[in-house]
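Asks: Any chance you can model this:
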Amino acid sequence: MTIRSARKDLQEQKREKLDRQRKMTLSGALLGSAIPFMPAPMVIAMGLAAAYITLGINTQAKEIDKPLVWDSQFEEAELTDCDLRRSTYFGQVMPYQEWKDNIEEVRNQKGRVTADDVRKTLNDVYPQMMPFMLTDDQMTRHVALLAATGTGKTELLLSIIQQQIRKGAGLILVEAKSDSDFAGSIYAMMKEANRLDQFKLINFEYPEQSHTYNPVYSGGVRATLSTLMKIQANSSEEFWTDIARYTLTAATLVLKLQPGSPAFNIKDMIALLSDFDLLRAYTKRIRPEESKYHREGMDWLYSYLRNWWKNDEEGWNYNQYKTLTQGLISKLSSFAHSEYSSIVNTYAPDVDLKESILNNEVVVLSMSSLADKDGVELFGKLFISDLARAVGEIQLEKSKPLAMNPAIFDEYPSFMDESQVQLFQLARSANVPIIIAFQGVGFLENISPAFVEMVLGNCWHHLYCDVRDSKTREFAVKLAGSVITKMESTAEGSSTGNSHASDEAGLVANQNDGESATVSTKSQREEMIQPEDFSTLDQGDGILVGKSGTYRIRMPLVRNKFPNVQFGDMQLVRRRPKGRSGIYAWDEFTKKNKQLFERT
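Replies: Alright, predicted model coming up:
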């Protein structure tokens, strides 16, 4: 698709209109002069009138072509063809059937094919390979990258990221290795592009070098509840899941309906879940007269609080409340201290995912699953749930960015969740393609086989590197499909016979010659990809299975000259965020705890 200027289109329409007027004027003058017995003065007058009108038309045409001056220092330049800016380069490819023909030719010559033969063949055919570009529209159908460690996965992701940065577009990266080389390269790319003001880093290993982010800052009650319910996602007990949803709904409603709609954070949520009296106190501050939603919310909260009233003792059941909320509190408490607390408990976060998508920001969430596996899993789910909220709001507002803004999930199984399938289904409408990178199908099956089908089924393009597990190879073979192979064999034979006799027989010699040839053909259906094909893939090699076919691909191995800036050496740009006034429920809760501690 070529991007054109609306003003240029209007100029072209005006130019065509003036051209038609010029032709009609000249034609009228010529036809008038050709009329028999037309007086000479009349012919001269018509010629002068045509010349005058044509001169005016030419003046208007010059005005149209004059560049538009927006400012004394800037002039509008011609808009170049933007096809390449609307595509993403993945590497050089050759149709897989053509690649197999080249390998089969080597097999026919040598009788067998070794790994060195495959490498030599790849080098020989590389000049014949074509650039493989995915348009933005194709990218929004999502991409799955299945690759073992050291096969070129990170280099390909860096290539995609570098293209986004140079286009002036944004992206969101979630990675679970806290890889300073990965994030450092992105930082250096942004610095080279003079875009450090659009670079946002969330890093729990170096909280002092991290931007702040509050997963419950934006969104309505349902979106916030959906985000917070991720802490109960792995529970197999339906009872505790229902209790969690019921209690979180109440606490979220209380915080959301406060006068002036102040901001709150996870600590404030913990305070209300830990102190039943504090929950009641904040419920009383809600003003039902503010809106219909405040009135309906209060009615629901009355019914919720009624469940904790003990009729026989005429009092509140504090002990049961503490017992049933203790599980939620314990899971949320990891965000109330240590590195997490300073980043997520803020009323003025540096990162808002919706604004980041719309403003072409590059957001990197870097976590270490080795240091805190459970924390990475939980926070990754919270982050992606908030991303789904942002995508949903962009979809409803019809405000998607002009350039695509990919969400890249590296080591995806570290924070995957079954509810994320909906994000794959809806992200396209917000111009947010999803790229998931992981080591094999078996990791996704930890949730369910159906999850594998739903996630990978929503990805139009799959790129397989040197994957070692048999399940992933079988999945790729099945996905690529089969082809009909025609084999032809030829058999040729010849015979010669001689006979001799005596002189008495009168026959001296007899010679017989014979030739025969047989050609047989056989057609059979076979899989396009064979499982053993993966063993011949070196670093940077892959098999691409997409809507347009199956290809042998040579991926770009990015060896950039950018320095790998360590987390501690990054100079992040910090701007004072807008923010909102806060609730400070945690401060009230802490004050009550201190008073209780001092009394005892």
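Asks: going forward, measure contacts between C-alpha atoms and count neighbours the same way
Replies: OK.
Asks: Now do the contacts for L171.
Replies: 161, 164, 357, 360-363, 405-408 (CA atoms under 8 Å, 6 or more residues apart in numbering).
Asks: Now, those that are in strands?
Replies: 362-363, 407-408 (DSSP state E).
Asks: From these, pick the one nearest L225.
Replies: Using CA to CA, A407 comes nearest to L225 of these, at 22.5 Å.
Asks: May I ask which of the ones in strands among the contacts of L171 has the most neighbours?
Replies: V362 (28 neighbours; other CA atoms under 10 Å).
Asks: With distance to L301 added, can I get the contacts of L171 in CSV?
Replies: Compiled in CSV, the contacts of L171 are given as follows (distance: CA to CA, whole Å):
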residue, distance to L301
I161, 47
Q164, 47
I357, 35
N360, 40
E361, 39
V362, 40
V363, 37
N405, 40
P406, 40
A407, 37
I408, 40
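Asks: ok, back up a step: can you tell me which of the ones in strands among the contacts of L171 is nearest T472?
Replies: I408 (20.5 Å).
Asks: isn't that closest one right up against I161?
Replies: No - I408 lies out of contact with I161 (CA atoms under 8 Å); the separation is 9.3 Å.
Asks: list the contacts for the closest residue to S489 other than its chain neighbours?
Replies: Residue nearest to S489 in three dimensions, not counting chain neighbours: S520, with 5.3 Å by CA to CA, 6 or more residues apart in numbering. Residues near S520 by CA under 8 Å, 6+ apart: 488-490.
Asks: Strands - which of these land there?
Replies: 488-490.
Asks: Would you state the strands of the stretch 501-600 of the chain in chain order?
Replies: Assigned by DSSP state E, counting those that start in this stretch, the stretch 501-600 of the chain shows strands spanning 509-527, 541-546, 549-554.
Asks: next up, for comparison:
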Amino acid sequence: MRNPRQAEEPFVARVLRQVFIGFPLALAEKIEGVLRQLEKPKKAWWFVLVMGAVSAALVLGGGAFWRFIARIFGFHLWDPSWKIILGLGVFYLAYLAGLMPVFLLVAWFNREAKDSLFKRRHEKRPASDLLVRRHRLRSTRHQVYAGESFYRRKPVYLTNDQRVMHTHVLGSTGTGKTESVLLPILAHDIAHKKGAIVIDGKGDKELLDRILYLVEATGRMNDFHYFSLAHPNESHTYNPLLRGNATELKDKLIGSMAWSEVFYRDMAEQAALTLLKAFLDAGRYVTFRDLYTCLTDEHSLGRLAKEVTDVSIQDDLAVMVRRFKDNKKFLSGLMANLFIASRSEFSALLDVPEPEIDLLRVYEQNEICYFALDLERYQDTSRRLGRMILQDIRAVSSYVKSDMSKLNRHFFPVFVDDAASFLDLNFIDFLNKARAAGFGIMLLHQSLADLEFRGAMNFPKQVIENTNIKIILRQDDPQSIERLAKIGGTSRTMISTYQTEEKLLGKGLTGVGSIREGQTFRIDPDLIRALRLGEAVMLWKSPSFFTDYVQLDFIGYPTFKGVWPVSKKGKSAGTRKPTKKTQSVRPPEESTDILQTPPEGREDDSEYPFERLDNLHKTPAMPEKTEETEGPSA
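Replies: Down below sits the predicted model:
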């Protein structure tokens, strides 16, 4: 059935409606739009100046203007016809002036209605430096300030209980993973007397300077350890084979190497396990040089067999001696890797029986350890050593769970920058079990595609499943963006349709439309594409599901002004014998250091540690507002 035709509005009625309603309302909308911009006086000062000048000119020079017009056209203002025109003009101006507040109110409600249809539910509002500083100083030992919500205007904190379920940070090159995520959280941990291990694949000297600044500002230089492949003269020594039983050491060694054939890997595992059991049985420290010597020198292997007391190990060594000539064929890969570790320029840092860096002691005493692995200069060696460090951390985690009571365990963060270069297929088991030992691992890399290696297509899914917190900076790959948006899921929303009509100053809403329920992404894919430097989307699923669009914290660009390396005299080395157990030490809940002592007049001492670092915490100036894409709901 056809709808009856509506009667057409008379022409006079349309004209009167436009004159008395359309034009005043359009003028009110323009004025309301300008008033909204008055929050930025540098942009709107000219408008106020021009409007004031025009008003003053009309008031002061109105009579002279009309007299000038009358003289040109030769009429008198007080003729009856002009009296009517002037009266109508004065009436219309009085009408506009008297009802303009009402029209401004209507224009404001119309703008709010348009915002609900054309714009996102929340407007992006960057936080001020003062607000960021206030929220940062509320960080405690048990929670760290991560940033400010653009939508909710509330701080976002990450608790230790959340971080111990691990953090996954994704961001393209130059998006601020180090400056906005790693360094601010590390600064918090250092200021609150926590320990930390940082594995950096870039080996950037600038990052070392910033970490040294943080360590020096908090008076923790004696707790700091530094290992660098590019600067062996400034580096502390580290032996990844220092701790563990024979099987653990074998896994560290073999797991750090890339194998193309399972047969050669099995042969290398068999030989490495036999040698490591012999070293530990003989009470000798395990070094790469000694392992290489036993594989390449038959007399050294025979001398090791004489030092062993276990009969079964002696028999295994005897078999190796008889097959010594075949070792070069079947163990060539193991020999080559051990040769590189024991004969390279930095072998003096690794091939030591009592190194200065002992990761178990680092955990127990809440020390700070920074590994600078230069992937650009030493690509294969850095990858191999990075995997070995992760295996060493895994061995410490196993020791903590098996030999320490739950009361003696504590939260300990591990930061792995350029993580995709160091992970292997066995890393997922470590993520699954590291939580029980208190290790909170943060993985930082560029894209999910980085994790698709060695034909393990499920590896990215496993990393996603085993990390609670996701911090997503700008992404460029469409497939990664789509997958990350799906991780955030969807939420119910009301989808509006509307009608428009031509008005005096353009199209406008008629007020007629419809609303229906639908689904929308919590994380808009377009938002991930358009994230700026220092901005991120954050989500986690524990303790409750959460998504938000966040202005991340920023540490600034501090530079260490002191001298490094500090004299190593007095540094205690790892003097553990192969069979000795190290007693664990429970860190105090509250430190008695001066950083934890509030100054006079301060009531809350939980805020004080960051004041020593507050001069380097400067929030970067946000770019000018432009048209923005819709983001996730809070």
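Asks: hmm, back to that, in structure 2, what residue corresponds to the residue nearest to S489 of structure 1?
Replies: Matched across to structure 2, S520 of structure 1 falls on S514, judged by TM-score structural alignment.
Asks: gap between its match and M494 of structure 2?
Replies: 10 Å (CA to CA, to the nearest Å).
Asks: which ones are touching the residue most central in space within structure 1?
Replies: In structure 1, the C-alpha nearest the mean C-alpha coordinate belongs to I434, at 2.5 Å (CA atoms, centre = their mean). By CA under 8 Å, 6+ apart, I434 of structure 1 lies in contact with 139-143, 406-409, 424, 427.
Asks: can you list the residues you listed in CSV and add distance to R473 of structure 1?
Replies: CSV is the format used below for these (distance: CA to CA, whole Å):
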residue, distance to R473 of structure 1
M139, 24
T140, 25
R141, 22
H142, 20
V143, 17
P406, 27
A407, 26
I408, 23
F409, 22
F424, 23
A427, 28
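Asks: which position in structure 1 aligns with E354 of structure 2?
Replies: Match for E354 of structure 2 (TM-score structural alignment): A348.
Asks: residues touching the residue lying closest to its match once chain neighbours are set aside, list them.
Replies: In this structure, A348 of structure 1 finds its nearest non-sequential neighbour in G579, 3.9 Å apart by CA to CA, 6+ apart. Contacts for G579 of structure 1 (CA under 8 Å, 6+ apart) come out as 347-349.
Asks: cutoff 10 Å now
Replies: Residues near G579 of structure 1 by CA atoms under 10 Å, 6 or more residues apart in numbering: 217, 262-263, 346-350.
Asks: Check the spacing between the aligned residue in structure 2 for it and G518 of structure 2 real quick.
Replies: Under the alignment by TM-score structural alignment, G579 of structure 1 pairs with T575 in structure 2. Distance from T575 of structure 2 to G518 of structure 2, counting by CA to CA: 65 Å.
Asks: again with T500 of structure 2
Replies: Taking CA to CA, one finds T500 of structure 2 at 23 Å from G518 of structure 2.
Asks: A70 of structure 2 too?
Replies: Going from A70 of structure 2 to G518 of structure 2 by CA to CA gives 65 Å.
Asks: what do you get for H236 of structure 2?
Replies: According to CA to CA, H236 of structure 2 stands 59 Å off from G518 of structure 2.
Asks: neighbour-wise, which of the two wins?
Replies: Between H236 of structure 2 and G518, counted using other CA under 10 Å, the more crowded position is H236 (20 against 12).
Asks: where does that one land in three-state SS?
Replies: Per DSSP: H, G, I helix; E, B strand; the rest coil, the local secondary structure of H236 of structure 2 is coil.
Asks: Could you find the counterpart of it in structure 1?
Replies: So, by TM-score structural alignment, H236 of structure 2 is matched to H211.
Asks: ok, now A187 of structure 2?
Replies: In structure 1, A187 of structure 2 lands on Q162 (TM-score structural alignment).
Asks: so what's that match closest to, chain neighbours aside?
Replies: Going by CA to CA, 6+ apart, Q162 of structure 1 has M189 as its nearest residue, at 6.9 Å.
Asks: aligned partner of the one you found in structure 2?
Replies: Correspondence of M189 of structure 1 to structure 2, assessed by TM-score structural alignment: L214.
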